[in-house]
Structures are given as structure tokens and as C-alpha cells.
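Asks: Take this sequence and fold it.
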Amino acid sequence: MREDGLRLAIEAAGGVGALARGLGIKQPSVSTWQRVPAERVLAVEALTGVRRERLRPDLYGEGRAGPRGMTGSDELDEIERARASEYLLLANLLRNAPSASLLEEIAGLTGDATPLGMAHIALAEAAAKADVSDVESEYFALFIGIGRGELLPYASYYLTGFLHERPLARLREELQRLGIERAESNFDPEDHLGILFEIMGGFANGTFPADLEQQKGFLERHIRPWAFRFFDDLAAAKSARFYKPVAEVGRTFLSVECEAFALE
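Replies: Here you go, the predicted model:
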């Protein structure tokens, strides 16, 4: 019998086959899992947005060591965990319409009186009221459409007015230097904001090795010059309802990141 964490991941990915494709492995391998293998936890988290604590509470629950027996200073600190979770949630929402289970997760978000905390509360309220089929239709209108969606969340488009331009080429050069390869199942250009946020989340959770200076440089070169404009456009989009508070979370979180890196 599958553990709850694996079941949530399969649902968030859109099925066993979709999860396997996203991980770059064969479907029969995933079909035999009873739980997410320790060596796959971070990749599944990045792909589905289901937090590692839900995927493998025996490894990542409170007071537990990581899959390599890491404890103390070797574990991700709370700030890095929060950064990774924020990036991966936004990445998931930008790349896919949220599943019912993800909407349920989002509805459980809490917040404080800070701008980001208030944005979380608004997003949680929107998720609690949302109908999954309505959000799927909204996502289609915003990002897919007939011919094209209302928005094109690509660096090349925002910086040059066209797709597949120099910003994408520069990004690919940097990804090659960092040793980050494009997943075979990914058909979007790598300068999609959801993919860029996946990479930043991977930096924060240790999936992709990068110190803070490298993370700062990546953010400054590939995200900051255009992502605020994208979130402004998303908030103002005709079809946006659930995605209005998503835009506010994205814009507010990005401001926090830029301030932390002293980029603003």
C-alpha cells in the first residue's frame, strides 16, 4: 500500500506516468514504489511541490536526520527550507494547474502581519474557495490558450519581445556551466519563470550545489530584470482570479529575495 506522501506526489504530478516522465525514469519503476525512495525525495519535491516532510516524514520530520544521516549544521536551516518551499510552490503553480491536493495544501497556509504573510493568507483563502476545474480553465486561458495564452512567462519574451532569443542562450550557457541538464520530459524553453524558480528552489534545498553568491548572480541575471513585470501582468490579466493572489505572493517573495541579496 502506498504511503500518503507518495500518493500526494502522484496526484500532484498528474499520475504515475507523469511522475515517472518528470523524473526521467520508467513508469514500472514508480509503479512498484510503496514510498518515495530517499534518493528521489528532493527531485520529487521539486517536480510536484509536495514538501519533503510530507513525502518522507521518517527522514525529514522534526528531529530527524537527512537521508545521508546529516544533522546539526549540515542540515538545511529553516530559512533555506522556507526559500526552497516558496520557490517550488510558485514554480509548480506557474508550470501546471494545481491539483485538488495541492489546492488543499495551499488552503492550509498561514501567515503573519508581514507583506509576505498577508499574501500567503490571501492565497490560502483563494485556494479554500477554488474549484479545481475552474482553476484548470483559468490556467489554460492564462498560459496555454488557443494559439497562445494571455501571458508568455519567458525571459526572452519580456526582455526582447520574442521567444528563443539571447536571454535563453545566455541562460543555457550558464546552466551548462552549473551542470544542470534539461529534463527529457520538459518541452518548455528553460527561461520559463517556473523553470527558473525550480532552479532557485534547487539551489536553496541543495539539489543543485550553489553558494549564496552564485544564487544572487543567477537571480540578478535571469529573474530580477523581468519577473516583477510578469507578476504585475499576471495580477492584471483578464482571466486571473485564483492567480491574482499567486501573483502577489510571487511579487512579494521576489522583493524579499532581492532585498536579502541587496539587489534592489
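
Asks: C-alpha only now, for contacts and for neighbours.
Replies: Fine.

Asks: Helix or strand: which one has the nearest residue to residue 228 once chain neighbours are set aside?
Replies: In space, and not counting its chain neighbours, residue 228 is closest to residue 251: 6.0 Å by CA to CA, 6 or more residues apart in numbering. Element membership for residue 251 (DSSP states H and E) is helix 243-260.

Asks: what's the neighbour count on the residue nearest to residue 228?
Replies: Other residues lying near residue 251 total 21 when counted by other CA atoms under 10 Å.

Asks: OK, contacts around it?
Replies: Shown in contact with residue 251 (CA atoms under 8 Å, 6 or more residues apart in numbering): 227-228, 231-232.

Asks: Now that we have these, which of them are buried?
Replies: 227-228, 231 (16 or more other CA atoms under 10 Å).

Asks: re the thing from before, Throw the contacts of residue 251 into JSON lines and include secondary structure, thanks.
Replies: Converted to JSON lines, these look like this (DSSP: H, G, I helix; E, B strand; the rest coil):
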{"residue": "227", "secondary structure": "helix"}
{"residue": "228", "secondary structure": "helix"}
{"residue": "231", "secondary structure": "helix"}
{"residue": "232", "secondary structure": "helix"}
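
Asks: just the residues you listed now: which is nearest residue 123?
Replies: Proximity of the contacts of residue 251 to residue 123 (CA to CA) peaks at residue 231, which lies at 14.4 Å.

Asks: Quick one: residues contacting the residue nearest to the closest one when sequence neighbours are not counted.
Replies: Residue nearest to residue 231 in three dimensions, not counting chain neighbours: residue 247, with 5.0 Å by CA to CA, 6+ apart. Residue 247 is in contact with 231-232, 234-235, counting by CA under 8 Å, 6+ apart.

Asks: Second input sequence below; structure requested for side-by-side comparison:
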Amino acid sequence: MDSALKAADNDAAASAEDLLRADLYNLLAVLISKPPTEGVLAHIQGLTGDSSELGIGVNTLAGLAGKIRPKAVTKEFNALFIGLGRGELLPYASFYMTGFLNEKPLSRLRQDMRKIGITRAENVYEPEDNIASLCEMMAGLIRGEFGAAVTLAEQNDFFRVHIGPWAGHFFSDLEAAKNSVFYAPVGTIGRVFMQIESEAFRLEE
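Replies: Sure, this is the predicted structure:
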């Protein structure tokens, strides 16, 4: 995926469990930032999950990735997120939290991005509170890609403010959207993963 963010060099190491979390965030970021290429679909086709709801979602997505053509998934992506004027869904924190785009959630995110040391890449015009960018940021925080290592408490702070209040609702909407076929299990994966993250962070408080 062409990164929408500039990551700083970092020496921090993450645990295997944290790397799996980062991989899930990155998968969601890749799929929602733009239509998946043949290479991305081939990678997803090789994923396997267990018998949990999250694992079933992964297996369903992998099965669809082996059947769907890039042209068809691009059409679905456009219907969901682009549309004529707008897509079926608006994947922005400001919209889900206030009902409008470019509102206070975006302003607060930009303030926190400056504190953390995250900057937008050049030629990227999408508002930063898009769920794809937020998932990419979260993956970077887990891996320590934005400078100094980020503690679990700091990850919790970012999640609680910018992702937790609304991302589960968005992924539920994606799961049930009328244009979702390939993206329905993406919604399942995102919805369940947000539940897992919320509960894990709650137990750490």
C-alpha cells in the first residue's frame, strides 16, 4: 500500500501478539484505503483463521479473495466509499461522531498527530480521520514506527479518543451495507477486532 503517512526510523521491538494486532490494523487500512490489487488479493487468499468469529471472518475473506476479480472489487469499493458525489458509507471519525465532516474530531486528531510526530505524506488529500488512516496510525504506534516506543497506555489513549468511540459502528455498517460482498467480512473482522481491542484496553486500565 502507498503509505499515507511518513514513519520515522525506530528501534523499538514489539511482541509477537502486538505484531499480530498491527498486522490486523494494517490489513484493514490496506483494504479501506483503496481497492485491493491482484497481489493484495493473492496475499489475503493465503490467510487462515480459527473457529472464533474473527477467524471465521478471516476465512470468509480469504475465500472471497480467491474468487473475486480486481475489477469487481474495485466496483464494490467505489460504490461503498466513492459513489457519485459520495459512497454508501463515509468512513470518517468526524462524520460518525458529529454527523458532519471536518469537525472537532479531525482537529483533535491533527493536534495529537503533531504531538506524536506523525505527518501526512505529500499528495495525500484525504482527511486524516478516515478509518484507513487511523488504522495505519495505530499499526505504526504498535510497531513504534513514529519515533520513540509507544506504551500500551499511550496506545489506549489514542484508541479511546480517535477509534474506539465510532469504529465499531462503522465496521458494523460496512458488514451490513447493501453494496458489501467482498467487504462484508472486512466489516466482520473490523467489528470483532474493535471489540477485542476495547476489552483488552479496558482490562489494562
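
Asks: wait, which of the buried ones among the contacts of residue 251 of the first structure is closest to residue 99 of the first structure?
Replies: Nearest to residue 99 of the first structure among those is residue 231, at 21.6 Å by CA to CA.

Asks: contacting residues for that closest one?
Replies: When contacts are counted by CA under 8 Å, 6+ apart, residue 231 of the first structure touches 247-248, 250-251.

Asks: Residue in the second structure paired with it?
Replies: The alignment partner of residue 231 of the first structure in the second structure, by TM-score structural alignment, is residue 171.

Asks: Likewise for residue 81 of the first structure?
Replies: Using TM-score structural alignment, residue 81 of the first structure sits opposite residue 19 in the second structure.

Asks: just residue 119 of the first structure next, same as before
Replies: Under the alignment defined by TM-score structural alignment, residue 119 of the first structure corresponds to residue 57 in the second structure.

Asks: so how many other residues sit close to that match?
Replies: Counted with other CA under 10 Å, residue 57 of the second structure comes out at 23.

Asks: Check which helix or strand the residue mapped onto residue 157 of the second structure from the first structure maps to.
Replies: When the first structure is aligned by TM-score structural alignment, the residue opposite residue 157 of the second structure is residue 217. Assigning secondary structure by DSSP H and E places residue 217 of the first structure in helix 212-222.

Asks: Let me know whether the match of residue 81 of the first structure touches residue 141 as I believe.
Replies: No - applying CA atoms under 8 Å, one finds residue 19 of the second structure not in contact with residue 141, separated by 10.8 Å.

Asks: And those two? Which one has more around it.
Replies: Taking other CA under 10 Å, residue 19 of the second structure and residue 141 do not tie; residue 141 has more neighbours (24 against 15).

Asks: quick one: contacts for that one?
Replies: Residue 141 of the second structure is in contact with 149-150, 155, counting by CA under 8 Å, 6+ apart.

Asks: Adding distance to residue 5 of the second structure as columns, could you present those in a markdown table?
Replies: What follows is the contacts of residue 141 of the second structure, written out as a markdown table (distance: CA to CA, whole Å):
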| residue | distance to residue 5 of the second structure |
| --- | --- |
| 149 | 17 |
| 150 | 17 |
| 155 | 17 |
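
Asks: List buried residues within these.
Replies: Of the contacts of residue 141 of the second structure, these count as buried by 16+ other CA under 10 Å: 149-150.

Asks: quick check, nearest of the contacts of residue 141 of the second structure to residue 40 of the second structure?
Replies: For the contacts of residue 141 of the second structure, the nearest to residue 40 of the second structure is residue 155 (27.2 Å; CA to CA).

Asks: Which residue, other than its chain neighbours, is closest to that closest one?
Replies: Of all residues not flanking residue 155 of the second structure in the chain, residue 141 sits nearest, at 6.7 Å (CA to CA, 6+ apart).

Asks: start to end distance for stretch 188-199 of the first structure?
Replies: 14 Å (CA to CA, to the nearest Å).

Asks: What span of the second structure is that stretch aligned with?
Replies: Residue span in the second structure matched to stretch 188-199 of the first structure, by TM-score structural alignment: 126-137.

Asks: contacts for the matching stretch?
Replies: With contacts defined as CA under 8 Å, 6+ apart, stretch 126-137 of the second structure is touched by 4-5, 25-26, 28-33, 91-94, 102, 105-106, 109-110, 120, 162-163, 167.

Asks: how about residue 247 of the first structure, what's its partner in the second structure?
Replies: With TM-score structural alignment as the criterion, residue 247 of the first structure lines up with residue 187 in the second structure.

Asks: next one: residue 148 of the first structure
Replies: Checking TM-score structural alignment: residue 148 of the first structure goes with residue 86.

Asks: what's the mean gap between the host helix or strand of residue 229 of the first structure and the aligned bit of the second structure?
Replies: Here residue 229 of the first structure is covered by helix 224-236, with elements defined by DSSP H and E. When the second structure is overlaid, helix 224-236 of the first structure sits 1.0 Å from its aligned residues on average, using mean CA distance after the TM-score superposition for the first structure.

Asks: quick one: that helix to helix 243-260, angle?
Replies: Put simply, helix 224-236 of the first structure runs at 160 degrees to helix 243-260, going by axes from the mean of the first three to the mean of the last three CA atoms, to 10 degrees.

Asks: need the contact list for residue 83 of the second structure.
Replies: Residue 83 of the second structure neighbours (CA under 8 Å, 6+ apart): none.

Asks: how close does it sit to residue 100 of the second structure?
Replies: Applying CA to CA, the value for residue 83 of the second structure to residue 100 of the second structure is 18 Å.
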